[in-house]
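*Asks:* got a structure for you, letters missing:
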């Protein structure tokens, strides 16, 4: 993996595959660069230089305790500078929230593809102190509790699904990412309702969602599309339950760039 240095000195790791215009893939909660490998491969086959990123406090990237959403904006800006100075950005889930926020803050993004960003628009918001409570759990060495709390309250997974994950091999991979839940919770709380600047970014915007996904995400993407009249909403039948289909997603991007 390669690295870029963010504005606060944090090292951000990323990986590139393919040749062509750079497209940075920004994953959501609990994701690391490797989780974007299938989409990156599909985009590389479609003629792009696909860049997957370990967001701060994940994988090979560093961390700075007390990080704010603005720091993650700087992380994305540093990666884009390292891969050519400007880039298309494909964000999924909280990564889509970050991508749109970064565009509104002047990061040199040429086009945005926003996959199921979990905006709340003021409805059924999580506890505003969730990020602080998660940080307290992490600071107390209770990473497992932080992961479970975020799944239950931040992502709002059903309790039986969370228990199933806790008993699976997957849980061991999630626990080291506990600190990142703080940053995801803080980001999605700060811009749960997109700012005016986010809704009026100058870049072409494509909003993606699966035909079958969680009701909250259907509401979020449809409302975002309503509030961004210049954006295009694309329903992707092959993407199921908050999991983007690599081949179809790459085809949607290729058709619009």
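*Replies:* In hand now; what should we look at? None of the values given here were measured: they were computed from a predicted structure.
*Asks:* can we go C-alpha only for contacts and neighbour counts from here?
*Replies:* OK.
*Asks:* Identify the residues contacting stretch 185-205?
*Replies:* 68-69, 94, 97-98, 100-101, 103-104, 109-114, 118-122, 126, 128, 130-131, 150, 154, 227-228, 230-232 (C-alpha atoms under 8 Å, 6 or more residues apart in numbering).
*Asks:* among the residues you listed, which are in strands?
*Replies:* 109-114, 232 (DSSP state E).
*Asks:* hmm, which of the residues you listed are the buried ones?
*Replies:* 109-114 (16 or more other C-alpha atoms under 10 Å).
*Asks:* Turn these into JSON lines, columns for distance to residue 7.
*Replies:* Output for these, formatted as JSON lines (distance: C-alpha to C-alpha, whole Å):
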{"residue": "109", "distance to residue 7": "18"}
{"residue": "110", "distance to residue 7": "21"}
{"residue": "111", "distance to residue 7": "23"}
{"residue": "112", "distance to residue 7": "23"}
{"residue": "113", "distance to residue 7": "25"}
{"residue": "114", "distance to residue 7": "25"}
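*Asks:* Second structure follows, compare the two:
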């Protein structure tokens, strides 16, 4: 059964809680929410069984959190603040893909975060301009109001077979409906290029683990290395995984191992 937290602008954020112990909040990336992401749902149960209170939520504009007046990075950080208040501060954050850049922004903004585990955050080059350009382009597509075009634009730099597979899948209508919620993903990635990363992330006090799969896109290890080098307490790990996806038990075990290793 879902519970609900109320964000600063009144948006109701739906979430599920499992387990008992130190809180861990799961922050989905693009196109992820509880009803559309069985891997994360399974991982939440496995992580909870290892002694953690696991909060899995639908980001605004998705699932049971579908109604929202706006979709900005600041809104999304406010949502996380409400969830941390509900779970009990401080809380660890697990960020999947672009959810990882949202987690970095939340921690840098001063939210009470005890630890960060970040899975394959697709960072561009430090102080590059590609994500800012993508944000402009995404907003243009959103303004035009054609959901298919929004998702195709968002996925334009991914392997073409990923977009082709998405178009042919029964989940394509679900993906096209959540287009507005992709704005904070893109905005958070643009933020990671907006200044030198050591400067952007200097206020992050939480121990941070950047995780990549053994078989992955070339951008991912470079991004993880950048996180490990520029977050004050950053490190990097590799797990058995491929194609920007992971097995629930493998990820649950790696998160638990990292969190248990902390003082």
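*Replies:* In hand now; what should we look at? If you're wondering where the values come from, they're calculated on a predicted model, not measured in any experiment.
*Asks:* Now compare the ones in strands among the contacts of stretch 185-205 of the first structure and name the two farthest from each other.
*Replies:* 109 and 232 (17.0 Å; C-alpha to C-alpha).
*Asks:* I'd like the ones in strands among the contacts of stretch 185-205 of the first structure as a markdown table, with distance to residue 178 of the first structure appended.
*Replies:* Below are those laid out as a markdown table (distance: C-alpha to C-alpha, whole Å):
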| residue | distance to residue 178 of the first structure |
| --- | --- |
| 109 | 29 |
| 110 | 32 |
| 111 | 31 |
| 112 | 28 |
| 113 | 27 |
| 114 | 24 |
| 232 | 34 |
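*Asks:* Residue 63 of the first structure -> the second structure?
*Replies:* With TM-score structural alignment as the criterion, the equivalent of residue 63 of the first structure in the second structure is residue 68.
*Asks:* show me the residues around that match that make contact.
*Replies:* Counted by C-alpha under 8 Å, 6+ apart, residue 68 of the second structure has contacts 11, 60-61.
*Asks:* Roughly how far does the equivalent of residue 144 of the first structure over in the second structure sit from residue 167 of the second structure?
*Replies:* Matched by TM-score structural alignment, residue 144 of the first structure corresponds to residue 148 in the second structure. From residue 148 of the second structure across to residue 167 of the second structure, the span is 9 Å (C-alpha to C-alpha, to the nearest Å).
*Asks:* Would you confirm that residue 132 of the first structure contacts residue 183?
*Replies:* No: under the criterion of C-alpha atoms under 8 Å, residue 132 of the first structure makes no contact with residue 183, lying 10.0 Å away.
*Asks:* Those two: which is more packed in?
*Replies:* Ranked by neighbour count (other C-alpha atoms under 10 Å), residue 132 of the first structure and residue 183 place residue 183 first, with 27 against 15.
*Asks:* Would you agree that one falls within a helix?
*Replies:* Yes: according to DSSP: H, G, I helix; E, B strand; the rest coil, the state of residue 183 of the first structure is that of a helix.
*Asks:* Any buried residues in whatever helix or strand the match of residue 144 of the first structure lives in, and which?
*Replies:* Element membership of residue 148 of the second structure [criterion: DSSP states H and E] is helix 147-154. The neighbour-count check on helix 147-154 of the second structure (16+ other C-alpha under 10 Å) flags 147-152, 154 as buried.
*Asks:* List only buried entries from the contacts of stretch 185-205 of the first structure.
*Replies:* For the contacts of stretch 185-205 of the first structure, a burial check counting by 16+ other C-alpha under 10 Å picks out 69, 94, 97-98, 100-101, 103-104, 109-114, 118-120, 126, 130-131, 150, 154, 228, 230-231.
*Asks:* With adjacent residues omitted, what lies nearest to residue 137 of the second structure?
*Replies:* Nearest residue to residue 137 of the second structure, sequence neighbours excluded (C-alpha to C-alpha, 6 or more residues apart in numbering): residue 153, at 7.9 Å.
*Asks:* Can you give me every residue that contacts the one you found?
*Replies:* 137-138, 141.
*Asks:* so which of those residues hold up in the first structure?
*Replies:* Comparing those with the first structure on both residues aligned by TM-score structural alignment, their matches' C-alpha atoms under 8 Å, the contacts found in both are residue 138.
*Asks:* Quick check on the contacts of residue 153 of the second structure: which are buried?
*Replies:* So, by 16+ other C-alpha under 10 Å, the buried ones in the contacts of residue 153 of the second structure are 138, 141.
*Asks:* Which of the contacts of residue 153 of the second structure fall within helices?
*Replies:* With helices taken from DSSP state H, the overlap with those comprises 137-138, 141.
*Asks:* Serialize these to CSV and add fields for distance to residue 173 of the second structure.
*Replies:* Output for those, formatted as CSV (distance: C-alpha to C-alpha, whole Å):
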residue, distance to residue 173 of the second structure
137, 21
138, 18
141, 17
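*Asks:* So which of these is the closest to residue 50 of the second structure?
*Replies:* residue 138 (39.6 Å).
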